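1. Dropping a prediction and its sequence here:
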Amino acid sequence: MSESTHGSSPDHYNVLGLNKHVAVTPQQLKSAYHKALLRHHPDKAPRRDSTLPQGKQVAGPDTVSIDRLSLAYQVLSDPKLKEEYDRLLATTNFAERSTLLGKAHHAGVETVDLEDMDYDDDQQFWRRQCRCGDERAYEVTETELEGEQSHGEIYVGCKGCSLFIKVVFEAVEEEIKGPDSG
């Protein structure tokens, strides 16, 4: 596998064996994805453990989940998602990036309208429960929305599991404020 980020979860580029500083064509991206699938598939690239009976295969320490590979391909093949992801890599500090990349390693991006989220007047943020059971799993603030006005969407990671949601919103002043603000 390519270099990882100082021992933290490797980013989507590293997972697919790509250099994040070199532009790739959609065909090159697809080819890298297929090679990574073969490289990490337990039946295609098995590792032998001498302590197990002969013929028993185990995943090696370099094995990346198929979900992680699929998510990397999904993000890097979608121009909007890739732009958001590249911005995340460029603007977050190392600790934040490690946490976010670690959470993002499983597929599961659901699209949610901001109006369908609950607004907390006291804390002044929108929130949504996750299927993992965490009631305040997804939280987004007005400041975060203002930072993404030009895109009309923001990706939010669950605080309790590895899922992400894409929150879509219209960049209209009334919708950026809480529902009861007037």
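-> Okay, I see it. Numbers count the residues shown, from 1 in each chain.

2. CA only for contacts and neighbour counts going forward, please
-> Noted.

3. which residues of the chain fall in strands?
-> 47-48, 57-58, 109-113, 118-120, 125-128, 138-141, 153-157, 164-168 (DSSP state E).

4. so which of these gets nearest Glu96?
-> strand 153-157 (11.9 Å; C-alpha to C-alpha).

5. counting contacts, what elements does the closest one pack onto?
-> When contacts are defined as 3 or more C-alpha pairs under 8 Å, 6 or more residues apart in numbering; DSSP states H and E, strand 153-157 sits against strand 138-141, strand 164-168.

6. To Asn14, which of those strands lies closest?
-> strand 164-168 (20.2 Å).

7. who does that closest one touch, helix- and strand-wise?
-> By 3+ C-alpha pairs under 8 Å, 6+ apart, strand 164-168 packs against strand 109-113, strand 153-157.

8. let's see it at 10 Å
-> strand 109-113, strand 138-141, strand 153-157 (3 or more C-alpha pairs under 10 Å, 6 or more residues apart in numbering; DSSP states H and E).

9. coming back round to it: just put the helices and strands packed on strand 153-157 in CSV and tack on mean neighbour count and distance to Asp120.
-> Shown next, in CSV, are these (neighbours: other C-alpha atoms under 10 Å; distance: least, C-alpha to C-alpha, whole Å):
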stretch, mean neighbour count, distance to Asp120
strand 138-141, 20, 10
strand 164-168, 20, 16
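
10. Below is an additional structure, to be compared with the one above:
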Amino acid sequence: MSLDRPVHPDPYALLPAVPSFAVTSTDVTNGQPLADAQVNAGGDTSPQLSWEPGPEGTKSYVVTCFDPDAPIVSGFWHWVVVDIPADVTSLDTGAGASDDTLPDGAFHVRNDSGAKAFMGAAPPPGDQVHRYYFVVHGVTEESLGVDGDASPAVVGFNLAFKSTGRAQLVGTYQH
């Protein structure tokens, strides 16, 4: 079976426009391959992320990592952290290990592997280069209004109506 297929578009370009703000990382360089630590076989270690305070009206943040290049229609959610307090503007390397390593009040939603944690890059061997969108979403509410049993799709649906802005950083990986 061949996995040849067109490259998916930037998924965030398909959403309603919101203001942007900056996100940086000591572990991920925009447009460059992920380090081994951010790969599933290399440790499943979430990267360090720092961001500017969100646009006016930001009361919390959601951080996600999404691979639109997975060979499935829905892409693959690697990380979803909800209800990060508005006064928090960074996550340390490894913060995605569990809810216990997140800021007070924040929690994980199950990723597409079923874990409430960060899952590193894991594209099929020989597949095209995959893009991993690390996105910080500003949220209009202190709580997005979901719990840890929500799906990433439900988180995304809520973000469509409660986003103040979005910051993104894209890493790549090919197995």
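-> Happy to help now that I have it. Keep in mind that what you see is a predicted model, and the values were worked out from it rather than measured.

11. TM-score of the superposition?
-> The TM-score (TM-score structural alignment, normalised by the length of structure 2) is 0.25; 78 aligned residues with a C-alpha RMSD of 5.6 Å.

12. Can I get the helices and strands packed on strand 164-168 of structure 1 in JSON lines including distance to Phe94 of structure 1?
-> Shown next, in JSON lines, are these (distance: least, C-alpha to C-alpha, whole Å):
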{"stretch": "strand 109-113", "distance to Phe94 of structure 1": "23"}
{"stretch": "strand 138-141", "distance to Phe94 of structure 1": "21"}
{"stretch": "strand 153-157", "distance to Phe94 of structure 1": "17"}
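
13. Phe125 of structure 1 - nearest residue in space that isn't next to it in sequence?
-> Spatial nearest neighbour of Phe125 of structure 1, chain neighbours left out: Thr141 (4.5 Å); criterion: C-alpha to C-alpha, 6 or more residues apart in numbering.

14. any idea how far that neighbour is from Val112 of structure 1?
-> 15 Å (C-alpha to C-alpha, to the nearest Å).

15. now Asp120 of structure 1
-> 17 Å.

16. and what of Leu76 of structure 1?
-> From Leu76 of structure 1 to Val112 of structure 1 the distance is 21 Å (C-alpha to C-alpha).

17. Among these two, which residue is more densely surrounded?
-> Leu76 (23 against 15; other C-alpha atoms under 10 Å).

18. Is the more buried one in contact with Val15, as I believe?
-> No. With contact defined as C-alpha atoms under 10 Å, Leu76 of structure 1 does not reach Val15; the gap is 11.2 Å.

19. picking up where we left off before, help me confirm that the residue nearest to Phe125 of structure 1 comes into contact with Arg127.
-> Yes. If you go by C-alpha under 10 Å, Thr141 of structure 1 and Arg127 touch, sitting 8.9 Å apart.

20. if I look at Ala167 of structure 2, how far off is Val139 of structure 2?
-> 12 Å.

21. Between these two, which is the more surrounded one?
-> Val139 (30 against 21).

22. Could you dump the strands of structure 1 into a markdown table with distance to Arg39 of structure 1 added?
-> Shown next, in a markdown table, are those (distance: least, C-alpha to C-alpha, whole Å):
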| stretch | distance to Arg39 of structure 1 |
| --- | --- |
| strand 47-48 | 11 |
| strand 57-58 | 14 |
| strand 109-113 | 25 |
| strand 118-120 | 43 |
| strand 125-128 | 37 |
| strand 138-141 | 34 |
| strand 153-157 | 28 |
| strand 164-168 | 26 |
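
23. Number of residues surrounding Tyr132 of structure 2?
-> Neighbour count for Tyr132 of structure 2, taken as other C-alpha under 10 Å: 27.

24. so which helix or strand takes in it?
-> strand 130-139 (DSSP states H and E).

25. For that strand, which residues meet the burial criterion?
-> Going by neighbour count (16 or more other C-alpha atoms under 10 Å), the buried part of strand 130-139 of structure 2 is His130, Arg131, Tyr132, Tyr133, Phe134, Val135, Val136, His137, Gly138, Val139.

26. And stretch 161-175 of structure 2, what's buried?
-> 162-174.

27. now the residues you listed as TSV including distance to Pro85 of structure 2 and secondary structure?
-> Putting the buried residues of stretch 161-175 of structure 2 into TSV (distance: C-alpha to C-alpha, whole Å; DSSP: H, G, I helix; E, B strand; the rest coil) gives the following:
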residue	distance to Pro85 of structure 2	secondary structure
Lys162	15	helix
Ser163	14	strand
Thr164	14	strand
Gly165	15	strand
Arg166	16	strand
Ala167	16	strand
Gln168	18	strand
Leu169	20	strand
Val170	23	strand
Gly171	25	strand
Thr172	28	strand
Tyr173	30	strand
Gln174	34	coil
